[in-house]
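Colleague: Generate a structure from the sequence data that follows.
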Amino acid sequence: MAKNKGPRRPRAATPKGFRDYFGAEVTERKAMLDAIAAVYHRYGFDPLETSAVETVEALGKYLPDVDRPNEGVFAWQEEDDGDWLALRYDLTAPLARVAAQYRNDLPSPYRRYAMGPVWRNEKPGPGRYRQFYQCDADTVGAASVAADAEICAMLADVLEEVGIPRGDYIVRVNNRKVLNGVMEVAGILDPADPEKFAHERGIVLRAIDKLDRLGEDGVRALLGEGRKDESGDFTKGAGLGAEQAEVVMGFMAARRDSSAETVARLRELVRGSTLGTEGVAELEDIASLLAAQGYGPDRIVIDPSVVRGLGYYTGPVYEAELTFEIYDEKGRPRQFGSVAGGGRYDDLVKRFTGQAVPATGASVGVDRLLAALREKGRIGGAEAGPVVVTVMDRARMAEYQAMVGELRQAGIRAEVYLGNPKNFGNQLKYADKRNAPVAIIQGEDEAARGVVQIKDLVLGAKIAAEATHEEWKAQPAQTEVPRAEMVAAVQRILAGG
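Modeller: The predicted structure follows:
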């Protein structure tokens, strides 16, 4: 008879496409979110927290992959009423629902910012996770492109606030109306029948969005019959003729040395399209508004190559890109790329209300920004741990707790060693693993004399690595001070004195 092995133990492994965050990573993210929130708050935006779960109906068809309008999310069906619910895939769709649900209570325009994790049921890959943080700011109810200009200025301020200096980033601005005007001129958009050529336009949008990665030849191939990649996989193209493709390629190459010259070139390209001409005028207004606030081409530029992949954008679109070089896994230099983006989406709230509600906003990719700062060495490394009060005598735990209490009251991060105190060496190993800067030691002898030993673990590690044997024996990293002076002595060490 087979022996019953009992229940199978669960496998201790993070699900594919997800990851765990520890210590310094969590602290760094919180510091970044606080810095970004401070900029948003300074601009007059209010915080909003929405549920992590929305109805699939509320999320709508605007999912990350336009080819799979009902997929891309983690969804389940409720047993009682049959409703489908899903984890939010971004912070914009929940805002559209909030703006419609509370439209009689919210001020108009409504300016909000939101921060938190989002989930996408997509194929994971290197650096591509199914859960990541977003940090959004949006204005709902403002039709003026002044709202778009403000978002662009705010993105520039956010990047500088978190430690990306001017010269290491650029905010690029375009307008979907201009691109639609170009498509109208190219013969793949019919204002009288917006759904006509919708499939071809989707391919064109994604092709333009891949310009940095595929280059002009790759994009041109996708505008035509299609493209075969290095692995041999074939991607079907939009099927445009040579003249049609040239119109689109001319649009992508329209950027000039100044915003005024770029706008003039775009006006030539959309001649004959009412929608395109309207979009060019909006770009001209945005450039003028930004210039009046002192945001020049060193920070924000008009760039026709920006299209943004999502289909719900209806007007200005923008993307914040880091321009400094990093090196890939093969040691090849490349630019870091986009860390934020957004645009105007005037039709999203309309899904709920039936009435057009103008809206615009941007999302900052917090995880990518943190990765960029680590690449530049501006954050990272081991975070300083707490001061550790060691335990030499179990019976004197109350006194050790009193010590740690005094340190905490002085604003010093501190803890008592709560493991088995029998082996003192293990206590110091624990302090080292915690990256503790200081250890407090008081045995029976020190207690009787009213003193404590203070061990500077940072200096001790340096001496152990660099000092001679005689210098090490002198133990300058460990000093004895009166018990009443313990806090002041620790403060001096932490201050570097």
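
Colleague: Please make it C-alpha for all contacts and neighbour counts, starting now.
Modeller: Noted.

Colleague: after the host helix or strand of M115 comes which helix or strand?
Modeller: Per DSSP states H and E: M115 is located in strand 110-119. Beyond strand 110-119 in the direction of the C-terminus, DSSP H and E gives the next helix or strand as strand 131-140.

Colleague: How about residues contacting that next one?
Modeller: Strand 131-140 is contacted from outside by 17-18, 33, 36, 40, 45, 90-92, 99, 108-120, 147, 151, 357-367, using CA atoms under 8 Å, 6 or more residues apart in numbering.

Colleague: And the strand holding M115, what does it pack against?
Modeller: helix 23-42, strand 46-47, strand 131-140 (3 or more CA pairs under 8 Å, 6 or more residues apart in numbering; DSSP states H and E).

Colleague: from the ones you listed, which stretch is densest packed?
Modeller: strand 131-140 (a mean of 22; mean count of other CA atoms under 10 Å).

Colleague: buried set for the helix or strand just after that strand?
Modeller: Going down the chain from strand 131-140, the next helix or strand is helix 146-161, by DSSP H and E. Within helix 146-161, the residues scored as buried using 16 or more other CA atoms under 10 Å are 146-159.

Colleague: quick one: which of the helices and strands packed on strand 110-119 is nearest A395?
Modeller: Distance to A395, taken as CA to CA, is lowest for helix 23-42 among the helices and strands packed on strand 110-119, at 32.0 Å.

Colleague: and for comparison, fold this next one:
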Amino acid sequence: MAKIKKQPRPKAEAPKGFRDYFGTEVTQRKEMLDAIADVYHHYGFEALESSAVETVEALGKFLPDVDRPNEGVFAWQEADEEAKGDWMALRYDLTAPLARVYAQFRNDLPTPYRRYAMGPVWRNEKPGPGRFRQFYQCDADTIGAPSVAADAEICSMLSDTLETVGIPRGDYLVRVNNRKVLNGVLESMGLSEDAGADRDAVLRTIDKFDKVGENGVRELLTKGRLDASGAYIDGVGLSADQAEPVIAFLTSKAADAAGTLANLRAAIGGSAIGAEGVNELETIAELVGVQGYGPDRIDIDPSVVRGLGYYTGPVFEAELTFEILDEKGRARQFGSVSGGGRYDDLVKRFTGQSVPATGVSIGVDRLLAALRMKGRVGGTSRGPVVVTVMDRDRMGDYQSMVAELRNAGIRAEVYLGNPKNFGNQLKYADKRNSPVAVIQGGDEAERGVVQIKDLFLGAKIAESASLEEWKAQPAQSEVSRGDMVSEVRRILAGSES
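Modeller: As a prediction, this is how the structure comes out:
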């Protein structure tokens, strides 16, 4: 008889590109999201929680590769007859689901519709250092408002959000550009909307500006260039004169908004759509200015080009300007934590009618990492008060104690492991980063008292105290059972100061 081969045990590891988040990380993220939600709510936005799964048809052209619907997203094809083989996918972002929601419920929703959403999104892309396939986004959008006042409001709200969560003024900048200005530049070059491949090639090249700089874009628009690896990248094939309007557009930032706008007007030539875009930028600068948001917080900057192929009007990006050290110890700026803009064609895919929309998305993990670097969050969160168990037959007494602590608003738990070794209970409390342990054996119960052990103070004494001082255990006191809550509260208040 053949020997039955044992099934190998599964590996206890997260799938590639995914990770697990534990207590402190989850708590810090929740606190940051709550603070962001407060700002959004203060601005009049309402919460929306949409489905994590959408049809690939609903996600549409905004997938990385529409010809292969299972590429770029985590997708599957329904097998039952009723679904007729529809492709389903985990949401790639929070914007495409919003377009579907608005199109589906537009008769019941107010116009404009102002919503914010927070949650995980999934991308089936190659993971790398700090780059995961599941991550959190935090979005706010206004649908149905054609005025650039809606875009200006998003910018001011983004500024307020960064300052509220702990990024001080001077450590960030919300930079604003406009896709219509770029359209005007392309139009002046003879590359209209129907120019096809040439126009797309120019757009892809412009999108590399923040990586290769002015000279790199000039080379890629013309003859081509060698990349860092030594490989030669073919250029678009424009002449130097043809490429110049794009360079003028990308480098038109001046000392103030008036100078920048003047340079942009020169770059667009006689283009009507370009002039419309410059006028919108001017209006945004005026609107944020009258609210007190100067160029040190919100600034017109034509070098913001990422995502210009997606947006239809104003675009904005929040960049953190303080320096950090990279993995090689080199100083560099932290970079972007948020981006957004106007996307007036997204809902049209469902309704057939153009619906104005604008919004912003915050990269939650990147913003949280920035807050840690600024020392605004970090360390280990305080654990619960632990009520130890000296006699397992008196579990009811211990549960009564913990209930009393919880009813007083104190985070607490009863030790539910094996109580035989009391030292293990204190080790457990230490691993939980518990501030206080409550101890009551049979003798203490008869006398109506409890022992309150200040674990934080005890740890400090153990680091530097002599043997005699340690034996005296000044971090542990005996109080009456009726004073248990007040004594715990006193210790907790001292540990927070």
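
Colleague: Any idea what the TM-score is?
Modeller: The TM-score (TM-score structural alignment, normalised by the length of the first structure) is 0.96; 492 aligned residues with a CA RMSD of 1.7 Å.

Colleague: hang on, the earlier thing: reformat the buried residues of helix 146-161 of the first structure as JSON lines; add distance to R206 of the first structure.
Modeller: Shown next, in JSON lines, are the buried residues of helix 146-161 of the first structure (distance: CA to CA, whole Å):
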{"residue": "A146", "distance to R206 of the first structure": "28"}
{"residue": "A147", "distance to R206 of the first structure": "26"}
{"residue": "D148", "distance to R206 of the first structure": "23"}
{"residue": "A149", "distance to R206 of the first structure": "25"}
{"residue": "E150", "distance to R206 of the first structure": "27"}
{"residue": "I151", "distance to R206 of the first structure": "24"}
{"residue": "C152", "distance to R206 of the first structure": "23"}
{"residue": "A153", "distance to R206 of the first structure": "26"}
{"residue": "M154", "distance to R206 of the first structure": "27"}
{"residue": "L155", "distance to R206 of the first structure": "24"}
{"residue": "A156", "distance to R206 of the first structure": "26"}
{"residue": "D157", "distance to R206 of the first structure": "29"}
{"residue": "V158", "distance to R206 of the first structure": "27"}
{"residue": "L159", "distance to R206 of the first structure": "26"}
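
Colleague: mind checking how far the spatially most central residue of the second structure is from D38 of the second structure?
Modeller: Among the residues of the second structure, V364 comes closest to the average C-alpha position under CA atoms, centre = their mean, at 1.5 Å. Counting by CA to CA, to the nearest Å, the separation of V364 of the second structure from D38 of the second structure is 15 Å.

Colleague: and what of L287 of the second structure?
Modeller: 23 Å.

Colleague: For the strand holding M115 of the first structure, give me the average deviation versus the second structure.
Modeller: Taken over the aligned residues, the distance from strand 110-119 of the first structure to the second structure averages 0.6 Å (mean CA distance after the TM-score superposition for the first structure).

Colleague: equivalent range in the second structure for that strand?
Modeller: Counting by TM-score structural alignment, strand 110-119 of the first structure falls onto residues 113-122 of the second structure.

Colleague: go on, stretch 135-149 of the first structure?
Modeller: Per TM-score structural alignment, the counterpart of stretch 135-149 of the first structure in the second structure is residues 138-152.

Colleague: what about that stretch, distance to the chain center?
Modeller: Remark: stretch 138-152 of the second structure is offset 19 Å from the chain centroid, using CA atoms, centre = their mean, to the nearest Å.

Colleague: swap in stretch 352-364 of the second structure?
Modeller: Mean-position distance between stretch 352-364 of the second structure and its chain equals 17 Å (CA atoms, centre = their mean).

Colleague: likewise stretch 48-65 of the second structure?
Modeller: 19 Å.

Colleague: how far does it stretch from start to finish?
Modeller: Start-to-end, stretch 48-65 of the second structure (CA to CA) is 27 Å.

Colleague: List the buried residues in that stretch.
Modeller: By 16+ other CA under 10 Å, the buried positions in stretch 48-65 of the second structure come out as 50, 52-56, 58-59, 63-64.

Colleague: contacting residues for the residue mapped onto V391 of the first structure from the second structure?
Modeller: Counting by TM-score structural alignment, V391 of the first structure corresponds to V389 in the second structure. The contact partners of V389 of the second structure, taken as CA under 8 Å, 6+ apart, are 395, 398, 414-415, 419, 439-441.
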